[in-house]
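K.L.:
what follows is a protein structure lacking sequence information:
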């Protein structure tokens, strides 16, 4: 079975007034891109997915240089914070969209993994926010990608719901050697990653274990909790 592919990114470009100058190679299967709003996180995901193509920038996935590869051939799946489901399609049709005819087993596996069988014939408008996000992730994984890009997909979820969904996604990706790059500015979510890339004003300023890269944030969080307890 193939190993989880590394992702190598070199991006030097302007998008609006922001200069993105990011150069990194992932070293673990689940990597978080952590930074404040406006720091270039989503733009980097769009670049990796092939939706933004600046000059003099490169993307390598495993041993393959995919810089000029068309989006539909990259074997990369991108899931946004707001699920882009087809409103006229059922859950079953949404998950099957874009998959090959021989992927019925993969589609069935997604229904079981994310407990979606009871919602198979429902339309997106009838689903809760968490259910729509589960469908969006299931559709992405049903396409059997090599790399899964998650753009703040767990934001706003109840902690228990978030932890359950993250574990489901992680277990599937580990079993199928799918690399994950997840964008977040949420500290608890980032601490669950294998490694963290800190991005500031379009620049990768640190890379390493979550507790090493986010030590200042962890200290501030602990101090905040301590202060709150003292007031109670």
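P.N.:
Nice, thanks for sending it over. Please read all numbers here as calculations on a predicted model, not as lab measurements.
K.L.:
going forward, measure contacts and count neighbours with C-alpha atoms only.
P.N.:
OK.
K.L.:
do a quick rundown of the strands in the protein.
P.N.:
7-15, 18-25, 30-34, 58-61, 64-65, 76-79, 147-151, 179-184, 195-200, 203-208 (DSSP state E).
K.L.:
off-centre distance for the fifth one?
P.N.:
Distance of strand 64-65 from its chain centroid, counting by CA atoms, centre = their mean, to the nearest Å, is 20 Å.
K.L.:
which strands or helices does it pack on?
P.N.:
Strand 64-65 is packed against no helix or strand, with contacts defined by 3 or more CA pairs under 8 Å, 6 or more residues apart in numbering; DSSP states H and E.
K.L.:
contacts for that strand, please.
P.N.:
58-59 (CA atoms under 8 Å, 6 or more residues apart in numbering).
K.L.:
which ones are touching the residue nearest the centre of the chain?
P.N.:
In the chain, the residue lying closest to the centroid (CA atoms, centre = their mean) is residue 150, at 1.6 Å. Residue 150 makes contact with 78-81, 180-183, according to CA under 8 Å, 6+ apart.
K.L.:
want to compare, so here's the second one:
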């Protein structure tokens, strides 16, 4: 991803989402309190919500009116939305479609150590395992941008950090942009080069993650001393 342009001005819930920004870093966090419009912005980028006046451009190409399946943008939500009647392997293979011969399935299995679980049904998996499958399925679709909506929330810190680093390295090697929603400053620092701080539907700060979240990170470090 070279450049992702997002522009919108639309009411959502009790706020008005007003965003006009261009992202050019490999990985960007949307950071802020619940209800600030972060997840709604992901839905706009994914094409799941297209309010009037919205504009989404990826590397100069206008995606605004394209349906989600034609955008090559993969969204992983906290609920994972896996197919419960399918096995792990079937869930991942569903995403590869006609590109199944390009190694997406095997790469995804290997990246997240899912080979021993590939025949398991989704209902038998732990929460952390389901998240690994959901991200693997998204990456197996060969997206240009990966959207993550609080996917790592609730995971054990060691498990979360390992998964974040795997995702970051894989996407960096393949030129896949990352836009992730989080309210955890340490998660944002591990995964994201850049952070957009949001509040009440607006961007309140944009820049390098350590600079934008300096107060939050300092407070976190002081509580651990």
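P.N.:
Structure received. Because the structure is predicted, anything quoted here is derived from the model rather than measured.
K.L.:
for the strands of structure 1, give me JSON lines that also has distance to residue 104 of structure 1.
P.N.:
Putting those into JSON lines (distance: least, CA to CA, whole Å) gives the following:
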{"stretch": "strand 7-15", "distance to residue 104 of structure 1": "29"}
{"stretch": "strand 18-25", "distance to residue 104 of structure 1": "34"}
{"stretch": "strand 30-34", "distance to residue 104 of structure 1": "27"}
{"stretch": "strand 58-61", "distance to residue 104 of structure 1": "26"}
{"stretch": "strand 64-65", "distance to residue 104 of structure 1": "28"}
{"stretch": "strand 76-79", "distance to residue 104 of structure 1": "18"}
{"stretch": "strand 147-151", "distance to residue 104 of structure 1": "20"}
{"stretch": "strand 179-184", "distance to residue 104 of structure 1": "22"}
{"stretch": "strand 195-200", "distance to residue 104 of structure 1": "33"}
{"stretch": "strand 203-208", "distance to residue 104 of structure 1": "38"}
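K.L.:
adding distance to residue 155 of structure 1, write the contacts of residue 150 of structure 1 out as TSV.
P.N.:
Listed next are the contacts of residue 150 of structure 1 as TSV, based on distance: CA to CA, whole Å:
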residue	distance to residue 155 of structure 1
78	16
79	12
80	10
81	7
180	17
181	15
182	11
183	10
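K.L.:
buried subset of those residues?
P.N.:
78-80, 180-183 (16 or more other CA atoms under 10 Å).
K.L.:
mind picking the two most distant members of the residues you listed?
P.N.:
Within these, two members stand farthest from each other by CA to CA: 80 and 180, at 13.6 Å.
K.L.:
show me what residue 182 of structure 2 lines up with in structure 1.
P.N.:
Matched to structure 1 by TM-score structural alignment, residue 182 of structure 2 sits across from residue 184.
K.L.:
which residue, other than its chain neighbours, is closest to the equivalent of residue 58 of structure 1 over in structure 2?
P.N.:
In structure 2, the residue matched to residue 58 of structure 1 (TM-score structural alignment) is residue 55. Using CA to CA, 6 or more residues apart in numbering and skipping the chain neighbours, the partner closest in space to residue 55 of structure 2 is residue 7 (5.0 Å).
K.L.:
so that neighbour touches residue 41, yeah?
P.N.:
No. At 9.5 Å, residue 7 of structure 2 does not count as touching residue 41 under the criterion of CA atoms under 8 Å.
K.L.:
quick one on the thing from earlier: for the residue nearest to the centre of structure 1, give its distance to residue 162 of structure 1.
P.N.:
For residue 150 of structure 1, the distance to residue 162 of structure 1 equals 13 Å [CA to CA, to the nearest Å].
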